[in-house]
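just the structure for this:
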Amino acid sequence: MGTVDAQLSEKQERSIGQSTAWLNVWEGSVRSGKTIASLLRWLMYVETAPAGGELVVIGKTFDTVARNVFGPLTDPSLFGPAAKMIKYTRGASVAWILGRQIEVITANDAKAEGRLRGLTGAGAYVDELTLIPKEFFKRLVDRMSVTGALIFATTNPDNPGHWARKDWLNRASELGIRSWHFTLDDNPALSAEYVARMKKAFTGLWYRRFILGQWVMSEGAIYEAFDPAHHIVDDVPLIGRWLCDAIDYGTVNPFADLLIGLGIDQRLYVTSEYRHDSRTARKQMTDAEYSAARRRWLAAMPHPRTNVVGVQPEWTVVDPSAASFIEQLHRDGVPGVTPADNTVLDGIRTVATLFGADRLRVHRSAAGLIDELPGYSWDDEAAAKGGEDKPIKQDDHSVDALRYGVRTTEALWRPHIPTLLEVAA
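Below is the predicted model of the structure:
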């Protein structure tokens, strides 16, 4: 099969040699070496896996599977000659590893459980275990019916009440499970400069989970790194790219629209905000009125440090639940209208990372957003009772718009912000 070309730590080698339980879990911080160790073990298993059953790779989406599993596996600098014996096309439901057919199954919602029907499992690799639905994983375990079938899984820490920890990891001795905990400092392949940059990029909850590798509850302020004295600015540099205006739609609740651009200083800027609160104004607006108000707002927008007036952002990112307003924008000929990426925790983490790395700033005119940011907090009751990370649904209209815009346009801005190029969960 060949050997991994990258240097392995003693902990990685130990986890590979000891992962002979029916379920083996590598858990801990980002970039800690757990993925490389688990993938090498998976290759070793595929080479000798029992016949008469199917081998599967499980991930939240085809994109995450391609990035987290087959990206490293097909990299010769990591897996040497073995990388040439791995064939996978992004989005395909079948891969070939060392001459053996591998089923690729996604599990991003409750309906995903049905994709396992009829499976006679001889082994599985599970990427990002905590992002897989609880019932899907239970069904996967039940389907590993071939004698000698083993499961290998990786995960970052989550809420300590998460089902993966409560139902499986905390019962490791009882259930015959093996697990290994990794931190960022366990990866010998990382330079001291990179480790320092990673530690600086994450703050608060994300630092404790993704850098220290701790299973901790979400509590307190969500954007702990947000510092009004630093992140609120009176002047904005020249904007090299107007990424989007991002809309959290409301009729009774406030309507919030943020204009977001990429500055020539390689930072994101919220340069302006249009906001209408029907309760305060004592006037509700129709979809057509909101669309017209948006056009007037953008048409009057000055470009920072130029004499140009009027902004046409590349995308108009809209609350995905606002179907009627999206339709109105299409009728009005607005280009680039798209429903927002509403993956809440991923969006929050991205915004928090930008604040922590000082790559996101807000112009003082965005008063609604500035008012909401300090009080945007985790729902402690949901975390304590159900092990669920979610924000309190109160005074969150402009912060939701910020999350929509930043997350949905990430592919456009991330290549231009150097400190975040390698920051990933």
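
going forward, measure contacts between C-alpha atoms and count neighbours the same way
OK.

which residues are contacting stretch 143-158?
In this structure, residues lying in contact with stretch 143-158 by Cα atoms under 8 Å, 6 or more residues apart in numbering are 20-30, 34-35, 38, 42, 49-50, 52-53, 116, 119-130, 209-210, 213-217, 425.

how about the spatially most central residue of the chain, what does it touch?
The residue lying closest to the centre of the chain (Cα atoms, centre = their mean) is residue 346, at 3.6 Å. Shown in contact with residue 346 (Cα under 8 Å, 6+ apart): residue 407.

equivalent analysis for residue 374, please.
221, 223, 226.

residue 140 reaches residue 117, doesn't it?
No. Residue 140 lies out of contact with residue 117 (Cα atoms under 8 Å); the separation is 9.4 Å.

please give the structure of this sequence too, so both can be compared:
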Amino acid sequence: MLRDLDLPLSPAQIRSIVESQDAPIALWSGAVSSGKTIASLIAFLLRLAVAPDHGLVVVVGRTLQTIERNLIDPLQSSYLFGPLAKHVHHTTGSTIATILGRTVHLIGASDARAEGRIRGSTIALAYVDEATLVPYEFWMMLLSRLRVGDQSRLLATTNPDGPFHWLRKEFIQRGLAVGLHHWHFTLDDNPSLAPTMVARLKAQYTGLWYRRFILGDWCLASGAVFDTFDDTRHVVDILPDMRRWMAVGIDYGTVNPFVGLLIGHGVDERLYVASEYRHDSRTALRQLTDAQYSKGVQSWLASYDHKGVQGVRPDWIFIDPSASSFMTQMWADGVQGIAKADNDVKDGIRSVSMALGANILSVHRSCAGLLGELPSYAWDEKAALAGEDKPLKVNDHSCDALRYGLHSTAHEWRHLVRGTLEVAA
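This is a model prediction of the structure:
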């Protein structure tokens, strides 16, 4: 089978592929784009070709969409897998694929309830994408379902997480005792990466994410969340002309502050938080209704003056998904572009960190609430010691609004990171 591939493979990749064939649990971890996924998929195909017929074959990811994007799409690439790609059949949205003639079940495992999808099954071969994102309950159930004697295999990949994550504490550090073989990959282990791509990847991650996703460290989330924020570099008094007003991010609050942030895409190919709408009921000694908040947001946008032009109409208004009554009010008032914000906290923080680290995001000095929160927005170290990454829920309302606006539009501005790198070169 390997003769059918025309891929350059590093010594680390080849060693892991060979050694994994006899490992009850095989885990590839390390930096992003370090070649671990390609090595693990080759190992999976080799095991699939000899997997026992009396047992299921399953591929697990956070969602069906991530499985399709991270695994099925590469497997169907003739550039990566040559003639083998013709033996991978899948209809988008289906929970079944056919690979090398075997039926493969695709299972999304985004929460603990997912373990019910494999309960009672007998599994011969399992592949898990991004194992640290799979619930502990699902992982343990999966292990209990590998019941085809000593022929069952579990292959998994992951980027590092915190040092107290259950995968590291209970499996990596106890590898021999639990039958786990582990290979750690760095960017140097991927012979397909061009130097420009390596530089681009390094530019996209900062702070905690750089240590985990570039250096491959299992490190603690501690200190400031946005540790690259620098008011001398990220705060501006004058805004450029805007190509468009990309989004408003809104964090809803009644007792807590209600915050809206207006984000624009400048003609200089950078992002700007141009204006902030903020109502703090504790300071104002007055709570507002949904209708009053809707009117306030509309008045704020209609009265905002940019270089003598009054009024802006953002492409999107992303609202805290839990604020369903406020969204209903905005829709009833005929406000355009209303959508639920993407509220994945860690991914949202990573998007903001990327923009700050690449120096493509600036904040206008008038946004006092956001500028007051950014330096003090910190990781919850007690949660980190328990294996969970989350920020302290203190003075975070403007930071949440920024996360909503930026992360929900990340696919529209990530190319700007590459642009700043090319200018620097």
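
can you calculate the TM-score here?
After superposition, the two chains reach a TM-score of 0.95 (TM-score structural alignment, normalised by the length of the first structure), with 418 aligned residues with a Cα RMSD of 1.6 Å.

picking that back up, which of residue 140 and residue 117 of the first structure has more neighbours?
Taking neighbours as other Cα atoms under 10 Å, residue 140 of the first structure and residue 117 compare with residue 140 leading, 23 against 10.

report the mean deviation for the longest helix seen in the first structure after fitting onto the second structure.
Taking DSSP state H as the assignment, the helix of the first structure that covers the most residues is helix 34-48. Here the mean offset of helix 34-48 of the first structure against the second structure after fitting is 0.9 Å, by mean Cα distance after the TM-score superposition for the first structure.

so where is the helix or strand that that helix is followed by in the second structure?
Using DSSP states H and E, the helix or strand that directly follows helix 34-48 of the first structure along the chain is strand 54-59. Strand 54-59 of the first structure corresponds to residues 56-61 of the second structure when matched by TM-score structural alignment.

quick one: the matching stretch to the first structure mean distance?
With mean Cα distance after the TM-score superposition for the first structure, stretch 56-61 of the second structure averages 0.5 Å from its match.

tell me which other helices or strands whichever helix or strand residue 402 of the first structure is part of touches.
Element membership for residue 402 of the first structure, per DSSP H and E: helix 397-408. Applying 3 or more Cα pairs under 8 Å, 6 or more residues apart in numbering; DSSP states H and E, we find helix 397-408 of the first structure packed against strand 239-248, strand 255-263, strand 315-318, helix 344-356, helix 367-372.

would JSON lines of the ones you listed with distance to residue 170 of the first structure be doable?
Below are these laid out as JSON lines (distance: least, Cα to Cα, whole Å):
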{"stretch": "strand 239-248", "distance to residue 170 of the first structure": "40"}
{"stretch": "strand 255-263", "distance to residue 170 of the first structure": "43"}
{"stretch": "strand 315-318", "distance to residue 170 of the first structure": "41"}
{"stretch": "helix 344-356", "distance to residue 170 of the first structure": "24"}
{"stretch": "helix 367-372", "distance to residue 170 of the first structure": "38"}
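
how long is stretch 269-288 of the first structure end to end?
28 Å (Cα to Cα, to the nearest Å).

so it aligns onto which residues of the second structure?
Counting by TM-score structural alignment, stretch 269-288 of the first structure corresponds to 272-291 in the second structure.

buried residues in the matching stretch?
Buried residues in stretch 272-291 of the second structure, counted by 16 or more other Cα atoms under 10 Å: 272-281, 287-288, 290.

can you put those residues in CSV and add secondary structure?
As requested, those are exported to CSV (DSSP: H, G, I helix; E, B strand; the rest coil):
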residue, secondary structure
272, strand
273, strand
274, strand
275, strand
276, strand
277, strand
278, strand
279, strand
280, coil
281, helix
287, coil
288, coil
290, helix
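
coming back round to it: contacts for the longest helix of the first structure?
1, 4, 8, 12-13, 15-16, 19, 26-28, 55, 69, 72-73, 79, 97-98, 100, 125, 152-154, 182.
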